[in-house]
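1. okay, sequence plus prediction incoming.
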Amino acid sequence: MHNPFQEIAERLNSIESILADLQKVATSATTPIEPELLDVAQAASFLRLTTQTVYDKVHARTLPHVKQGNRIYFFKDELIGWLKAGRQQTVEQQTDQAREVIAASVARRQRKGGRSSS
């Protein structure tokens, strides 16, 4: 006959072992992760632009970059942020935003007692 308390004890030992392993991984993973650094060619490839376009955007200061001496570097996470900042809204998103602005304007007017006749 199988002892259920023995099975519980075995499972508990297994869980404790897994937790100890996770704790070791968590403490070893506390070292800061260096952001990925790209050169011009890598940045151009990542952004799917020509290297000349990357240089043009650096010259116009529209692309986030780091300059060390004669070398230009890019942090990949900053390039991703730059891409996200330029994201265009869909027509549906623009319509929703317009409705929110109109609703807020109407609510302000109603709080002020409606339109004033001038």
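-> Thanks, I have the structure now.

2. C-alpha from now on. contacts and neighbour counts both.
-> Noted.

3. tell me what the longest strand belonging to the chain is packed against?
-> Counting residues, the longest strand in the chain under DSSP state E turns out to be strand 71-75. Packing contacts for strand 71-75, counted by 3 or more C-alpha pairs under 8 Å, 6 or more residues apart in numbering; DSSP states H and E, involve strand 37-38, helix 40-47, strand 66-68.

4. try this one next to it:
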Amino acid sequence: MENPFEIILERLDRIEKAIKNLNVGETKAPVDELFDIAQVASYLKITKSTIYKLTSTSEIPHYKNGHKLYFKKSDINEWIFSKRIKTCDDIEKEALEYLRRNPKKFK
């Protein structure tokens, strides 16, 4: 007859291995990359003085801790891509949609 403690220990070992295998697949949420003034200037390919101007007028998203400025890469990307210029086709589609929704205004 087998020792019940040995059976329990074997089962515990299998459970531990199974748990370790489950944890291997887990990934932590990526940490947003943090830029300082020089890094964001380099990333945007503009001068540091331009970055200072953009922060002083609150045009660019940033964080301030004491006298240090910080920028989240995701905020910078979102800010850049929110400045999209509409094409002529985009403007024409909007105009046609506006006319379709408001036909009485233009009769």
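-> Good, I have the coordinates. Keep in mind that what you see is a predicted model, and the values were worked out from it rather than measured.

5. TM value for the aligned chains?
-> Taking TM-score structural alignment, normalised by the length of structure 2 as the basis, the two superposed chains have a TM-score of 0.72; 85 aligned residues with a C-alpha RMSD of 1.8 Å.

6. before we move on, back to that, so where is the longest strand of structure 1 in structure 2?
-> Using TM-score structural alignment, the residues of structure 2 aligned to strand 71-75 of structure 1 are 68-72.

7. compared with structure 1, how much does that stretch deviate?
-> Superposed on structure 1, stretch 68-72 of structure 2 shows a mean distance of 0.3 Å to its aligned residues (mean C-alpha distance after the TM-score superposition for structure 1).

8. that older thread, which one of the helices and strands packed on strand 71-75 of structure 1 lies closest to Thr27 of structure 1?
-> Closest approach to Thr27 of structure 1 among these is made by strand 37-38 (25.3 Å; C-alpha to C-alpha).

9. which residues of structure 2 does the closest one align to?
-> Per TM-score structural alignment, the counterpart of strand 37-38 of structure 1 in structure 2 is residues 34-35.

10. the matching stretch vs structure 1, average distance?
-> Relative to structure 1, stretch 34-35 of structure 2 is 0.3 Å off (mean C-alpha distance after the TM-score superposition for structure 1).

11. separation between the residue nearest the centre of structure 2 and Asn23 of structure 2?
-> Centroid check for structure 2 by C-alpha atoms, centre = their mean gives Ser74 as the closest residue, at 3.8 Å. Distance, Ser74 of structure 2 to Asn23 of structure 2, by C-alpha to C-alpha, to the nearest Å: 28 Å.

12. for structure 2, what's the longest helix?
-> Assignment by DSSP state H gives helix 4-24 as the longest helix of structure 2.

13. list the buried ones in that helix?
-> Residues of helix 4-24 of structure 2 include none that count as buried (16 or more other C-alpha atoms under 10 Å).
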